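# below is the sequence, then the predicted model.
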Amino acid sequence: MHLTFDWQGALRRARHGAKESVAGEHAPPRPAWKRFPYGDRVYRYGGTALLSNWCRLHRADREPYPTAENLVELLRANPALEPHAADPDGLAVQVEEAWRSFHAGDFADAVDRGLAAGPVGGVVAVRAATVYARHLEEDPQQRITILREAVDSAAALVRLAPNWANAWYAHGAALVRYSQHLSVVKALSQGLGSKVRESLHRALQLESGHAAAHVALGVYNAEVIDKVGVVVGGLTYGVRREAVVDHFEVARTLHAQSALVLAEYAHASLLVLDGARTGRTHALCAEAAACQPVDALERLHLEWALGEIEAGPDYP
């Protein structure tokens, strides 16, 4: 599949409400995105199956199911979205299909459908782009381009929807991944660290049970400590080893038996908690590998954990 995405057009729609094509004739072509490598039908929830499994699929982010009623509630909480959502019934179907593609691992289609729905589809579009860039994109330049555009799109979205927890989470998570691939040190020098904390803490203020925001904060603390050290990280950026554990333990409480939570915890442990020596990383990877993934994102984390177990050193 070869697709073109007009991200800048998406930003203009978010800011001005312009009715533009998502993949317009003049949009620059983008290299085709890779397919999800573990089967394109394994996690496709057709018909009513998406609704039936929604609570489990969204336990980490608490995103409401995209019904017209829930979209109306979102618009009431974020009045600036209203001019971009004249048909909640039609938009609910579009966003539902975008999430269906997201969970199936068809990330390009999820972005396409999310952008087509306008700002109310922004969260699923940004999430899909971020996940794809982090897990499947192999070209470093293309990866950083996707993540930068995801950050820009999410920044436009939070201006329109400051009371949408997952808009803030999508922005913070995209910033975390962008910072990793830009280089954490460079990102910190540009002041992105404070933006990460602001967005993720805002998500938690709006939704205290947001396990995914705790995961992202745990990752952020671990990455900063890994790159600049405990002392500089603490004094300059306010990160702590204890915060890594705290955030991940809260996430585990909120979302037990999640391959995503456990694999990210294992990676953070490897970075800053001396995980290779203590066996913490191995234990967490083993737990992640024993989970039953419910969608493509969890499967990608499970496969990472399996790879670490297979390729890692002999843990005590």
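Arrived safely, thanks for sending.
# from here on, contacts and neighbour counts on C-alpha atoms
Noted.
# what's the helix or strand for residue 260?
Using DSSP states H and E, residue 260 sits within helix 259-272.
# likewise for residue 249?
helix 241-254.
# looking just at contacts, which helices and strands does that helix meet?
helix 211-228, helix 259-272 (3 or more Cα pairs under 8 Å, 6 or more residues apart in numbering; DSSP states H and E).
# quick check: residue 175 touching residue 198?
No - if you go by Cα atoms under 8 Å, residue 175 and residue 198 don't touch, sitting 11.0 Å apart.
# who's more crowded, those two?
For residue 175 and residue 198, the more surrounded residue by other Cα atoms under 10 Å is residue 175, and the numbers stand at 29 against 16.
# how near is the more buried one to residue 284?
Note on residue 175: its distance to residue 284, by Cα to Cα, to the nearest Å, is 25 Å.
# first-to-last residue distance for stretch 161-168?
9 Å.
# same thing with stretch 288-304?
First-to-last distance for stretch 288-304 - Cα to Cα - comes to 9 Å.
# just how off-centre is that stretch within its chain?
In terms of Cα atoms, centre = their mean, to the nearest Å, the centre of stretch 288-304 is found 15 Å from the chain centre.
# quick check: buried residues in that stretch?
288-289, 291, 293-304 (16 or more other Cα atoms under 10 Å).
# what does it contact?
Contacting residues not belonging to stretch 288-304 are listed as 36, 43, 56-57, 102-105, 131, 135, 257-260, 262-264, 305-306 [Cα atoms under 8 Å, 6 or more residues apart in numbering].
# at 6 Å what do you get?
43, 103-105, 259-260, 262-263, 305-306 (Cα atoms under 6 Å, 6 or more residues apart in numbering).
# what do you get for stretch 193-210?
Residues contacting stretch 193-210 (Cα under 6 Å, 6+ apart): 60-61, 165, 168-169, 172, 213.
# returning to what we had before: tell me which of the buried residues of stretch 288-304 fall in helices.
Counted as lying in helices by DSSP state H, out of the buried residues of stretch 288-304, are 288-289, 296-304.
# picking that back up, and the next element down the chain from the helix holding residue 260?
Counting by DSSP H and E, what follows helix 259-272 is helix 275-278.
# closest to residue 158 out of the ones in helices among the buried residues of stretch 288-304?
If you rank these by distance to residue 158 using Cα to Cα, residue 297 comes first, at 23.6 Å.
# would TSV of the ones in helices among the buried residues of stretch 288-304 with distance to residue 236 be doable?
Supplementary listing: these in TSV, determined by distance: Cα to Cα, whole Å:
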residue	distance to residue 236
288	33
289	36
296	37
297	33
298	34
299	36
300	34
301	31
302	34
303	35
304	32
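# below is an additional structure, to be compared with the one above:
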Amino acid sequence: MSEWTAFPHLGEYQYDEAGVERQWHRLHAGDAAPLPTDARVLRAWVLYHNGEFRRAYEAGLAAGEAGITVANKAACIYANYLEKKEKVRLALFQEAAHRAQLQAAAHPELPAAWYWQAYALGRYSQGISVAKALAQGLGSRVKEALERTIRLEPRHADAHIALGTFHAEVIDKVGSLIGGMTYGAKKETGLKMFQEALRLYPEAPIALIQYANGLVMLEGDAKLKEATALYERAAAMQPLDAEEWLDVELARAELAA
């Protein structure tokens, strides 16, 4: 594996196990995950929230089956925000999707297994082009995995965000008629998913960012002003950990562009 790019503000977040435990509900408001009982897994999450993504990934894998979710999240968030080489990014997403698929087969009741399979496949699809991914049948896999996630855990705000993005991107790429008939993509469902995510997790900068993007894809330039306001809200937020810092910086960069 090639060297991972370091989180640019390493050291800014200095959680320990007790700190992550105290903030667990807020840090995991997006996935509604329970506090881990395995000390090794908790330590991997400490590394993750501090922005030590490679160490979190390695610690998660070293923890065995219980650490697969933190390993997958560390790999996917790192690949999405920090990895510069497209080939490496796509490989990380493919590997995470495979691990999550095996995890879902072993533990079909685990929301995280379905969510990270969907997230990794979704980001991989964006990398190879959404149109090509749809032709390969990846769209259906993403949609089904996200819907399964939400059935298992209705409070999973991140899954609502991702499913809203799925509906928006499919309609944006192939149109509402084909998107609806072939892939079950609907504008009303996409908007509802984004709104529910914000109801569940109003402090999430990524929910505001993705909702803004989805509004423009689904409603066009008429929603640019509203989308910009959502970006401004995200950019003004105070990030609680390294992942949120990356989201807030993304919003600020888009506004400055």
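It's in. Here the structure is a predicted model, which is why all the values come from computation and not from measurement.
# output the helices and strands packed on helix 241-254 of structure 1 as a markdown table; include the columns distance to residue 154 of structure 1 and mean neighbour count.
Converted to a markdown table, these look like this (distance: least, Cα to Cα, whole Å; neighbours: other Cα atoms under 10 Å):
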| stretch | distance to residue 154 of structure 1 | mean neighbour count |
| --- | --- | --- |
| helix 211-228 | 15 | 25 |
| helix 259-272 | 22 | 25 |
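# in JSON lines, list those helices along with distance to residue 71 of structure 1.
What follows is those, written out as JSON lines (distance: least, Cα to Cα, whole Å):
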{"stretch": "helix 211-228", "distance to residue 71 of structure 1": "22"}
{"stretch": "helix 259-272", "distance to residue 71 of structure 1": "27"}
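# and the ones you listed: which comes nearest residue 115 of structure 1?
When those are compared by Cα to Cα, helix 211-228 sits nearest residue 115 of structure 1, at 22.5 Å.
# how far off helix 241-254 does the closest one point, in degrees?
160 degrees (axes from the mean of the first three to the mean of the last three Cα atoms, to 10 degrees).
# in structure 2, what stretch matches helix 211-228 of structure 1?
Counting by TM-score structural alignment, helix 211-228 of structure 1 pairs with residues 157-174 of structure 2.
# so the residue nearest to the spatial centre of structure 1 is in which element?
Closest residue to the average C-alpha location of structure 1: residue 127 at 4.3 Å, with Cα atoms, centre = their mean. Element membership for residue 127 of structure 1, per DSSP H and E: helix 122-135.
# do the same with residue 201 of structure 1
helix 192-206.
# cool, and residue 117 of structure 2?
Short version, using DSSP H and E: residue 117 of structure 2 is in helix 111-128.
# spatially nearest residue to the counterpart of residue 213 of structure 2 in structure 1 (excluding sequence neighbours)?
Using TM-score structural alignment, the partner of residue 213 of structure 2 in structure 1 is residue 267. Nearest non-adjacent residue to residue 267 of structure 1, counting by Cα to Cα, 6 or more residues apart in numbering: residue 281, 7.1 Å away.
# with residue 180 of structure 2 instead?
residue 186 (5.7 Å).
# residue in structure 1 matching the one you found?
Taking TM-score structural alignment, residue 186 of structure 2 has residue 240 as its aligned residue in structure 1.
# residue 237 of structure 2 now?
Using TM-score structural alignment, residue 237 of structure 2 lines up with residue 291 in structure 1.
# do you know how far that match is from residue 301 of structure 1?
10 Å.
# residue 66 of structure 1 now?
25 Å.
# quick one: the residues in structure 1 that the helix holding residue 117 of structure 2 pairs up with.
Counting by TM-score structural alignment, helix 111-128 of structure 2 corresponds to 165-182 in structure 1.
# that stretch vs structure 2 - mean distance after superposition?
Following superposition, stretch 165-182 of structure 1 is found to deviate from structure 2 by 1.2 Å on average (mean Cα distance after the TM-score superposition for structure 1).
# kindly report the same for stretch 214-226 of structure 1.
Stretch 214-226 of structure 1 sits 1.1 Å off on average (mean Cα distance after the TM-score superposition for structure 1).
# what comes into contact with that stretch?
Contacts for stretch 214-226 of structure 1 (Cα under 6 Å, 6+ apart): 233, 239, 244, 247-248, 251, 268, 271-272.
# returning to that earlier point: out of the contacts of stretch 193-210 of structure 1, who's nearest residue 72 of structure 1?
residue 165 (15.6 Å).
# need the counterpart of residue 144 of structure 2 in structure 1.
Match for residue 144 of structure 2 (TM-score structural alignment): residue 198.
# look up how far residue 93 of structure 1 lies from its match.
32 Å.
# swap in residue 62 of structure 1?
19 Å.
# neighbour count winner among these two?
Each of residue 62 of structure 1 and residue 93 has its neighbours counted (other Cα under 10 Å); residue 62 has more, 19 against 15.
# could you grab the helix/strand/coil label for the more buried one?
Applying DSSP: H, G, I helix; E, B strand; the rest coil to residue 62 of structure 1 yields a three-state assignment of coil.
# find the nearest non-adjacent residue to it, please.
residue 210 (6.4 Å).
# what of residue 216 of structure 2?
In space, residue 216 of structure 2 is closest to residue 223, 5.8 Å off (Cα to Cα, 6+ apart).
# same question, residue 128 of structure 1
residue 107 (5.1 Å).
# quick one: map the one you found onto structure 2.
So, by TM-score structural alignment, residue 107 of structure 1 is matched to residue 53.
# any figure for the gap between that match and residue 139 of structure 2?
Residue 53 of structure 2 sits 28 Å away from residue 139 of structure 2, going by Cα to Cα.
# which of those two has more neighbours?
residue 53 (30 against 23).
# so the more buried one makes contact with residue 73?
No - checked against Cα atoms under 6 Å, the pair residue 53 of structure 2 and residue 73 is beyond contact range at 8.9 Å.
# show me what contacts residue 200 of structure 2?
By Cα under 6 Å, 6+ apart, the neighbours of residue 200 of structure 2 are residue 157.
# one more pass at 8 Å, please.
29-30, 155-157.
# do residue 149 of structure 1 as well
Contacts of residue 149 of structure 1 by Cα under 8 Å, 6+ apart are residue 7.
# that concludes my questions; thank you for your assistance.
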